[in-house]
Every structure is written in structure tokens, then in C-alpha cells.
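Participant: pasting the sequence and the predicted model now:
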Amino acid sequence: MKIAFSPCPNDTFVFHAWVHGLIPNAPKLDVTYADIDITNSLAVSENGPDILKISYGALPWVLKDYALLPCGGALGRGCGPLILTKEGTKQDPSSLSGRRVAVPSERSTAYLLFRLWAADHVPGGVGEIVVMPFDKIMPAVRDGEIDAGLVIHEARFTYPSFQLESLVDLGNWWEEDTHLPIPLGAIIAHRSLDLEAIAGWIRESVRYAWDNPNASQSYVLDHAQEMSSEVANSHIDLYVNEFTADLGDEGYQAVRSLLSRAAKEGLVPNIDIDL
């Protein structure tokens, strides 16, 4: 069974047990490790993987062929994307008017949150949007190649080392505005497959990870792009939570709220199919 997910610690932590054949009766996985912008593209390509981790911002484009699974993804509180600028830059949303802003993907939750926030806080709107791999964004802001960067994942913990400042925490903004958790990364599976069985194997992999937190350490760090074990553990603690085991009513409400608001702004297609 083919699967694609990021090399980030939360994904490798969640899928470690299944990838390593530790889940009884689960099929062997053929894994592609890829940045979220790549997995978003794989989901709309011909003969895409059976299972993928994508951004919730990309979900409306794939629901004809793929179904959202109720587990394995990233959704929570206090874990939203940040807009970063160089130290000493004017810390005012209006400073982004007409500026170049780097984003990890135009079909990402981070991008949707940014555009929804900017519509109310950036007079005249931002200027050019530049898509680049998320690990390249902070150096580009530091070096003055772009004016601001929209960052995700472990950048929440490491941006001060790049002499950057947080202009706004979009997660805090979303939570204060909606009182809902932030839908970040979704696990989807092709509708032709046994979705219930796949969800069951993912839940078993999550439970194994929680019951054996040290078992995946070397696997996680091997794919963590020279990240320290402390940062990797902080990353896992932040993004792997009760919603990873099951989205529940609140999780689905958060997803629908994000995508319906984005559709009203013309950022995504209307969802006319059940999640």
C-alpha cells in the first residue's frame, strides 16, 4: 500500500509502528517522504498514493477521489502558523501592504488562515506571494530576499535563532475568532479502499507510539532534517494529541468552519460532498 507523508516528527512518530510492520494484519507500506506542497500535488495527480498526509487547505480539491480519515492528522490548539519578519521591522499588520510574503503552499491551512486574516488586517492586501519549501522560508526572510514569511511546524520553536520576530500568531487569531482548534494536516485515503480498516491501523499505530514513546526516536530523528531531539519532542508534543486519535465532532466542526469561510472568500471550491 502506497503512502505519502512528510518527514516531520509528528508524521514519523504517528506512522512509525505501521511503517515498521508492528501492526498486526496491516499491509506493508511503500512510503514517500515529501514536503506538504508535494503531497498536496500528489493527491490531485493521476495514480496518486493510496494514503496521503495533505493540508486541510487542499482538501476541497481531492474529495471526489479521496476521503478524509478521522485519525492520524494534525489538529489542535496553540499550534498555528506564524507570520515572521526580521528583527527591528515595524510590528504592524499594515507593514505587509504590497509586500512579498513567502508561504509553504497555496493549498495549505496556513495560507488560508493568512489570507482570511490579511483580508481584515492588511489595508490594500499583500503584494506578491512566493511559494517555497517551509525550511527555506526563515533564511529567506533573514537574508532580505522576502519581506515576511508564513511558517509552520518546528519554526515555532526555532525562529529567534534566525533573528526573526513573530508579527502575528495565526493560530491564536483563529482560536480567539472561532473558539475552535486549528485544522492543519489531514490524512486521506482513496475511496476505493477499506477506509474503516485503514483508520483502524492508523489508530493502532498512534496507540503504539504513545505506549512506546522511545521506540520511534531513531526513525524520527533520521528524517528530522538535523533537528535536535528536544525540538523534535516538542514538535510531537504539540501536534500529536487527542485529535490525532480521533477528530470527533469538534474536529469536524473546525474543518467545516475553515473551509466554508475560505470558500466564501473564493480561496477554495465549495465542498459539495461529505467529508
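Facilitator: Yep, that arrived.
Participant: alpha carbons only for contacts and neighbour counts from here, please
Facilitator: OK.
Participant: which helix or strand contains Ala186?
Facilitator: strand 182-190 (DSSP states H and E).
Participant: helices and strands around that strand, which ones?
Facilitator: Judged by 3 or more CA pairs under 8 Å, 6 or more residues apart in numbering; DSSP states H and E, strand 182-190 is in contact with strand 51-55, strand 66-68, strand 74-76, helix 109-121, helix 170-178, helix 248-264.
Participant: just the residues contacting the last one, thanks.
Facilitator: Right, the one you point to is helix 248-264. Helix 248-264 is contacted by residues 56-57, 60, 70, 75, 112, 116, 180-183, 243, 268-271 when judged by CA atoms under 8 Å, 6 or more residues apart in numbering.
Participant: tilt between it and helix 170-178?
Facilitator: Counting by axes from the mean of the first three to the mean of the last three CA atoms, to 10 degrees, helix 248-264 points 100 degrees away from the direction of helix 170-178.
Participant: give the contact list for the closest residue to Glu128 other than its chain neighbours.
Facilitator: The spatial neighbour of Glu128 that comes closest, neighbours along the chain excluded (CA to CA, 6 or more residues apart in numbering), is Arg100 at 4.7 Å. Arg100 makes contacts with Val126, Gly127, Glu128, Ile129, Val130, Ile146, Asp147, Ala148, as judged by CA under 8 Å, 6+ apart.
Participant: let's see that with 6 Å instead.
Facilitator: Applying CA atoms under 6 Å, 6 or more residues apart in numbering, we find Arg100 in contact with Gly127, Glu128, Ile129, Ile146, Asp147.
Participant: ok, now which ones touch the third one?
Facilitator: It stands for Ile129. Arg100, Val101, Ala102.
Participant: and it, how far from Pro9?
Facilitator: Applying CA to CA, to the nearest Å, the value for Ile129 to Pro9 is 27 Å.
Participant: next one for the comparison:
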Amino acid sequence: MKIAYSPCPNDTFVFHALVHGLVPGTPKFDVTYADIDVTNGLAASSTELDILKISYAALPWALPEYKLVPCGGALGRGCGPLVLRAGADESTPADAAALSGKRVAVPSERSTAYLLFRLWAARSVPGGVGEIVVMPFHEIMPAVRDGRIDAGLVIHEARFTYRNYGLSQIVDLGNWWESDTGLPIPLGAILARRSLDLEQIREWIQASVAYAWQHPEASRSYVMEHAQEMDPQVAKAHIDLYVNEFTSSLGDDGFAAVTTLLERAVAEGLVPEMDVAALRS
């Protein structure tokens, strides 16, 4: 059976038991390690992968071939993307109206970060932003600093490093989303091909998550092998943040977060029309 997920610590921690034969009754897995932007594209175009992780924002394009597995993914709090501007002074709140008609760099147009940005901008930026420029994640902060772009949407570790570039926040989109909805941010979704037994796959993944929590040391070498020279304490913090109650089961709050995000995105024309309610069936 072919499975694809990222080499990030949360994914390797969750799937370690499953792909190493530690969950009884599972087949042998052929693993592809790929960034989520790659798997987003594969979900919309490939007919080879059986199980894969993508961004929830890419889910509407994947539904013809795949169905949402209600566990194994990533939802979180306090980990939202930031919109940054040049200038290090954060003592004066930024004016969102200053983004009207401006050029904004983003790392992907099929990501939850991008959907959150567009949903926030639709409410907060008069007339909307101007040009959206997709560029590699690592180029965004230097481009904002150097004035080649008016603002940038950043994720992950940039939350902790943006001040090194002389930048300041316009908005923390995670704070905005959580205060507006009371819900976690839907980040990564696990999909399975529609021809497979979804209930069986759910049981396998939940068993893998349970094993990971019961035997946290078992996956350490596997996690660090794929963690791209990440410090072990950073990898642990990454796992602790993204592997949580929603990983074991989406539950009511998890499904509410996913449906709210996608319903709003459909209403703004950011994703294709879809039957959001059917995700739970």
C-alpha cells in the first residue's frame, strides 16, 4: 500500500508504528516523503497513492478520488501564520488598510495559511489586497525587508525569527481565527482512496497514534532521521504542538473547524464548490 507524508517530526511520529509493522493486521507500506505542497498536487492529479497527508485547504481538489480520514492529521492552537511588513516597531498597531492594493508574497495558494489570509483580508482590507505573489518560503522575509514586496505571509519557525529581518506583524492570523471562531486551525488532513475501507484505515491510524503515545522513545531514531538536522528538543516541541487530541480523532470541534474554514472559503470563491457536510459521512 502506498502512503505519502512529510518528513516533519509530527508525521513521522504518528506514522512510525503503522509503516514499521507495529500495528497488527496492516499491509506493508511503501512510503513517499514529500513536502505538503507536493502532496497537495499529488492528491489532485495522482492515481497511485492510497493514503496521503495534504493541507485542508487543498481538500476540495482531492475529493473526487479521496475521502477524509477523521484522524492522523494536524489541527492546532497558537500556531497561526503571520502577515509581516517592513519596520521593526510593533508598539503602534499596524493598519490593515495599508495593504489595500498592495503586493503580498505567499508560500502557496493551496494552504490553510493562504485561506486564512484571504478570509481575513476580505473583512479587514478595504478593496482587498492587490497582487498575490507566490515565492519560496525562505525568500519571503528578505523580500519584505528589501522592499521588493509590500507584505509577506509566513509560517512555522518564521514566528520566532522575523524580528531578525527588521520586520513587524500586521496580524497574527491564528489569533484572528481563534478569536473569531473559537476553533483550532485546520492544518494537515489525512486522505484515503475512496475504493479503500475507510473504517479500517481509521483504526490502523488511531492504533499507530496510540502506539506513538504509549512508546514515545520507539520512534525517536526514525523521527530524527527525517528531521533535517533539527535539534531533538525542537523536534519534541514540534510533536507536542501538532500531535494532540485532534490527531487521535477530529471530534466535533475538529470537524467544526474544517467545515467552517471550507464553508467560508467556498463563499469567497477561494476553493471549488463542495458538499462540506459530506466530509463527515
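Facilitator: Perfect, I can see it now. What you see is a predicted model; the values in this text were computed from it and never measured.
Participant: picking that back up, residue in the second structure matching the residue nearest to Glu128 of the first structure?
Facilitator: Arg100 of the first structure maps onto Arg103 in the second structure, with residues paired by TM-score structural alignment.
Participant: so which of the helices and strands packed on strand 182-190 of the first structure is nearest Ile202 of the first structure?
Facilitator: Between Ile202 of the first structure and those, the tightest spacing by CA to CA is seen for strand 51-55, at 10.7 Å.
Participant: mean shift of the closest one relative to the second structure?
Facilitator: Here strand 51-55 of the first structure, set against the second structure after superposition, deviates by a mean of 0.9 Å using mean CA distance after the TM-score superposition for the first structure.
Participant: helices or strands up against that strand?
Facilitator: strand 2-5, strand 182-190 (3 or more CA pairs under 6 Å, 6 or more residues apart in numbering; DSSP states H and E).
Participant: out of these, nearest to Glu87 of the first structure?
Facilitator: Glu87 of the first structure lies closest to strand 182-190 among those, at 27.0 Å (CA to CA).
Participant: where in the second structure does that closest one fall?
Facilitator: Going by TM-score structural alignment: strand 182-190 of the first structure matches residues 185-193.
Participant: the closest residue in space to Asn241 of the first structure that isn't next to it in sequence: how many residues sit nearby?
Facilitator: In this structure, Asn241 of the first structure finds its nearest non-sequential neighbour in Gly76, 7.2 Å apart by CA to CA, 6+ apart. Look at Gly76 of the first structure: counted by other CA atoms under 10 Å, it has 24 neighbours.
Participant: hmm, back to that, and Tyr219 of the first structure, which of the helices and strands packed on strand 182-190 of the first structure is closest to it?
Facilitator: Nearest of these (CA to CA): strand 51-55, 17.9 Å.
Participant: what inclination does the closest one have with respect to strand 182-190?
Facilitator: Using the same axes, to 10 degrees: strand 51-55 of the first structure against strand 182-190 is 150 degrees.
Participant: and the contacts of strand 51-55 of the first structure?
Facilitator: With contact meaning CA under 6 Å, 6+ apart, strand 51-55 of the first structure is reached by 3-5, 39-40, 108-109, 184-189.
Participant: how far out from the middle of the chain is that strand?
Facilitator: Centre-to-centre, strand 51-55 of the first structure and its host chain are 9 Å apart (CA atoms, centre = their mean, to the nearest Å).
Participant: again with stretch 219-228 of the first structure
Facilitator: For stretch 219-228 of the first structure, the separation from the chain centroid amounts to 18 Å (computed by CA atoms, centre = their mean).
Participant: in the second structure, what stretch matches it?
Facilitator: The alignment of stretch 219-228 of the first structure onto the second structure (TM-score structural alignment) covers residues 222-231.
Participant: did I read that right, His16 of the first structure in a helix?
Facilitator: Yes: counting by DSSP: H, G, I helix; E, B strand; the rest coil, His16 of the first structure falls inside a helix.
Participant: for it, the count of nearby residues, please.
Facilitator: Neighbour tally, His16 of the first structure, other CA under 10 Å: 22.
Participant: and it? What does it align with in the second structure?
Facilitator: Going residue by residue (TM-score structural alignment), His16 of the first structure aligns to His16.
Participant: neighbours of the residue nearest to Glu268 of the second structure when sequence neighbours are not counted, how many?
Facilitator: Distances taken as CA to CA, 6+ apart put Leu119 closest to Glu268 of the second structure, at 7.5 Å, once the chain neighbours are dropped. Using other CA under 10 Å, Leu119 of the second structure has 19 neighbouring residues.
Participant: also Glu199 of the second structure?
Facilitator: 10.
Participant: flag every buried residue along the helix or strand containing it.
Facilitator: According to DSSP H and E, Glu199 of the second structure maps onto helix 198-214. Across helix 198-214 of the second structure, burial judged by 16 or more other CA atoms under 10 Å covers 198, 201-202, 204-213.
Participant: pull out the buried positions in stretch 166-186 of the first structure.
Facilitator: Those would be 166-172, 174-175, 180-186, for stretch 166-186 of the first structure by 16+ other CA under 10 Å.
Participant: cool, stretch 47-64 of the first structure as well?
Facilitator: Buried, per 16+ other CA under 10 Å, within stretch 47-64 of the first structure: 48-63.
Participant: for stretch 10-28 of the first structure, same thing?
Facilitator: So, applying 16+ other CA under 10 Å, buried residues of stretch 10-28 of the first structure: Asn10, Asp11, Thr12, Phe13, Val14, Phe15, His16, Ala17, Trp18, Val19, Ile23, Ala26.
Participant: other residues contacting that stretch?
Facilitator: By CA under 6 Å, 6+ apart, stretch 10-28 of the first structure touches Leu29, Ser205, Val206, Ser216, Val220, Ile236.
Participant: show me the contacts for the first one.
Facilitator: I take that to be Leu29 of the first structure. Met1, Lys2, Val19 are the contacts of Leu29 of the first structure under CA under 6 Å, 6+ apart.
Participant: the third one now?
Facilitator: Counting by CA under 6 Å, 6+ apart, Val206 of the first structure makes contact with Val14.
Participant: any idea what it aligns with in the second structure?
Facilitator: Structural alignment (TM-score structural alignment) places Val206 of the first structure against Val209 in the second structure.
Participant: can you pull the contacts of the equivalent of Asp120 of the first structure over in the second structure?
Facilitator: Asp120 of the first structure maps onto Arg123 in the second structure, with residues paired by TM-score structural alignment. Contacts of Arg123 of the second structure were listed using CA under 6 Å, 6+ apart, and none were found.
Participant: no further questions, thank you.
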